[in-house]
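Participant: how would this look folded up:
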Amino acid sequence: MPVTDITTDADNLTMTLVAEVDAPVERLWRAFTQPAQLERFWGPPGWPATFTRFEFEPGGRAQYAMSSPQGEKSRGTWEFIAIDEGRSFEVLDAFADEDGEPMAQFPAMRMIFSFETTPGGSRLTNITYFTSAEALEQVIAMGAIEGSRLAMGQLDAVVQDLRAYAQGVGTRIELLDDTHVRITRLIDGPRDLVWRAHHETELLKKWMLGPDGWSMTVAEPATQVGASFRQAWEQDGAPETAFGFEGELLQFDAPRRAVTTERMSGTEGPVTINDLQLYEEDGVTLLTLLIEYPDKQTRDMILDTGMAEGMETSYARLESAVLSG
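Facilitator: Just a heads-up that it's a prediction; the model follows:
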């Protein structure tokens, strides 16, 4: 994980984050100064950011919104104060309203982002200056330290070439905390087609099968927020093995993000929240699935079913049966 240190200083009213990455400083600089790159990590897992304005020049403004799986919004704005190309930039950071304007009830914070070369790659130092001890305590109470750590923990996938970072690794599972699991898989194909493969009945039935010898008998995707989806499978020649899942579509931002609830069909739960996000680079697509479980026991129980192996078999089939055709 890139973050090596986050410290607060109540006397000087600062919070300092230091992150070390295995990439040239020029690449780290681009990650923080191009909105398409920032959107991949500016916000902790489950709260991805969308930048609607980015004027990277002194006096310019940036506006963004982070969206939770349930559709809650947290908005922010930057005013760029100074830029030393390739080395540092300084912003006035503030919480924003629905129009992207700073909210008067929350004091703005001055932030300096500094970049330097290290023997192992490069280093980011981010210092936030607060106007009062109360403002510092308020931000800490809102989870800024852990949120920043999780957000910057996504930098590795951003600053490296996507193929070098994930190709050949297969399905990767990371336990983020007791109730959140992040699953990533590089898919050798364009994002638009990977998106269609997740949301078109005939394509779903070609690849989302799990182990060999199973068939997908029901594939009813949802494409409108509030609509329900249904999926069911059975082992070939053994209808008694049939099972399925159903849920509700919470967010739908084609071809970038889809969020659903999910539970086993015919039961009351447990219910998970599945946050699917797709990012394309150089003709390949990084699939990220963030799953929120109701508790650690449910998380461990589901992971112990061999879910990861079944997903890898399906993703490999997606590449061979859908994308290659």
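Participant: make it CA atoms for all contacts and neighbour counts henceforth
Facilitator: Fine.
Participant: Let me see the ranges of the strands in the stretch 51-200 of the chain.
Facilitator: With DSSP state E, counting those that start in this stretch applied, the stretch 51-200 of the chain shows strands at 61-67, 73-84, 88-95, 109-118, 121-129, 172-175, 180-187, listed in chain order.
Participant: Could you pull out the buried residues of the last one?
Facilitator: Looking back up the chat, that one is strand 180-187. Residues of strand 180-187 classed as buried: H180, V181, R182, I183, T184, R185, L186, I187 (neighbour count, 16 or more other C-alpha atoms under 10 Å).
Participant: Please report how far the closest residue to the third one other than its chain neighbours lies from S67.
Facilitator: The shortest distance from R182 to any residue that is not its chain neighbour, by C-alpha to C-alpha, 6 or more residues apart in numbering, is 4.5 Å, and that residue is L290. The span separating L290 from S67 equals 14 Å under the rule C-alpha to C-alpha, to the nearest Å.
Participant: Please give the structure of this sequence too, so both can be compared:
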Amino acid sequence: MPVTDVTTDPEALTMTLTAEFDAPVDRLWDAFTNPRQLERFWGPPGWPATFPTFDFEVGGHAVYFMTSPQGEKSYGSWEFLEIDGPQGFTVLDNFANEDGAPLDGMPTMRVVFRFDATGTGSRMVNTTYFASAEALEQVVAFGAVEGSTMAINQLDRVLAGLREYAAGKGTQTEILDDTHVRITRLIEGPIDLVWRAHQEPELLEKWMLGPDGWRMSVCEVDSAVGGRYRYEWEPVDGAEGERFGFDGETVLAEAPRRAVTTEHMTGTDYPSTLNDLSLEEEDGATLITLLIEYPDKQTRDMVLATGMTEGMEASYARLEGVLAAV
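Facilitator: Take a look at the predicted model:
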């Protein structure tokens, strides 16, 4: 992971994050000063960022918001105080309303982004200066250390490019914490087709099958917010196993990039999970990222022990063949 250290200093009134990257300084600079690239890592998992305004000049402003799986938006704004490319820049950082105006009662921070060359690539030192110890404590209590760490740890895939980062690696499962798991898979195919393959029953029935020997016997999808879906599978050709299914509700839909749904095993009293699907396209390939939120660690471990990753890899491999034929 790129982040090597996060330190808070109540005496100096600072929080300092340090991260190491294989990419050169110029590439790191581009990632932080191009809003479309910044959007791909600035928000932590489950809270992706959008920068509708990015006026990158001294005295200019950036406005961004991060969107939760339930559609809640948290706004922030930057005023660019100093720009010294590609070595770094300094901003005045505010919690904001949807117009970018600072929120009353919330702290304002001065944030210095510094990029330096190393023997293997580059180092980022991000130092946040607070006006008081109370302001530092308040921001740390909001989860700033954990959130910034998870956000910056996503930057390596942006710097490397999606093919270098994920091609040929199959389905990857990462445990983020006790209740969150992130699954990634690069698919050869454009984002619009990958989105359709997750929403249209006639395509879903061809690839979302898990291991060989199963067929999807029920596929009902209403992808509008508040709409419900139901999937069922059954063994064929003498395969072992019993019929099972999942049902749930669409919580958030932002075609063709993000869909959030609940997932419940039909006919059981097992608790539901929250499945946050996001898609990124680069050079004709699409990275699927599925962030799953479990109710507790026990449920997380139980599901992972079923061979979920292997089953998803079989389905995703089948998906590439389906897309090639569309």
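Participant: Overlay them and tell me the TM-score.
Facilitator: In this superposition the chains share a TM-score of 0.97, using TM-score structural alignment, normalised by the length of structure 1; 325 aligned residues with a C-alpha RMSD of 1.3 Å.
Participant: Need the residue closest to the centroid of structure 2.
Facilitator: P45 (3.9 Å; C-alpha atoms, centre = their mean).
Participant: Stretch 102-113 of structure 1 spans what distance, first to last residue?
Facilitator: Stretch 102-113 of structure 1 has an end-to-end distance of 20 Å (C-alpha to C-alpha).
Participant: who's in contact with the residue nearest to the centre of structure 2?
Facilitator: P45 of structure 2 makes contacts with M150, A151, L291, as judged by C-alpha atoms under 8 Å, 6 or more residues apart in numbering.
Participant: Now do the SS call for it.
Facilitator: coil (DSSP: H, G, I helix; E, B strand; the rest coil).
Participant: in structure 2, what residue sits furthest out from the centroid?
Facilitator: G238 (39.5 Å).
Participant: so is that residue in a helix, a strand, or just coil?
Facilitator: coil.
Participant: Spit out the contact partners of it.
Facilitator: Applying C-alpha under 8 Å, 6+ apart, the residues near G238 of structure 2 are G213.
Participant: For E249 of structure 2, see how far away it is.
Facilitator: Distance of G238 of structure 2 to E249 of structure 2, given as C-alpha to C-alpha: 33 Å.
Participant: Do a quick rundown of the helices in structure 2.
Facilitator: Secondary structure of structure 2 (DSSP state H): helices at 25-33, 35-38, 133-141, 144-152, 155-160, 162-166, 191-199, 201-207, 297-304, 308-325.
Participant: Where does the shortest one end up in structure 1?
Facilitator: Under TM-score structural alignment, the counterpart of helix 35-38 of structure 2 in structure 1 spans residues 35-38.
Participant: That stretch vs structure 2, mean deviation?
Facilitator: Compared with structure 2 after fitting, stretch 35-38 of structure 1 deviates on average by 1.1 Å (mean C-alpha distance after the TM-score superposition for structure 1).
Participant: Can you tell me which of the buried residues of strand 180-187 of structure 1 lies closest to T4 of structure 1?
Facilitator: R182 (20.9 Å; C-alpha to C-alpha).
Participant: Leaving out the residues flanking it, which one is nearest to E263 of structure 2?
Facilitator: Nearest to E263 of structure 2 is G248, by C-alpha to C-alpha, 6+ apart, at 4.8 Å.
Participant: From what I see, that neighbour and V225 are in contact.
Facilitator: No - with contact defined as C-alpha atoms under 8 Å, G248 of structure 2 does not count as touching V225 (11.4 Å).
Participant: More neighbours: the two, which one.
Facilitator: More neighbours surround G248 than the other of G248 of structure 2 and V225, with 22 against 15 (other C-alpha atoms under 10 Å).
Participant: so who does that one touch?
Facilitator: By C-alpha under 8 Å, 6+ apart, G248 of structure 2 lies in contact with R228, Y229, R230, T261, T262, E263, H264.
Participant: Can you tell me which of those comes closest to D156 of structure 2?
Facilitator: T261 (27.4 Å).
Participant: Count residues in the vicinity of D22 of structure 2, would you?
Facilitator: Quick note: D22 of structure 2 (other C-alpha under 10 Å) scores 18 neighbours.
Participant: Hmm, T120 and it touching each other?
Facilitator: Yes - the criterion here is C-alpha under 8 Å, and D22 of structure 2 meets it with T120 at 5.8 Å.
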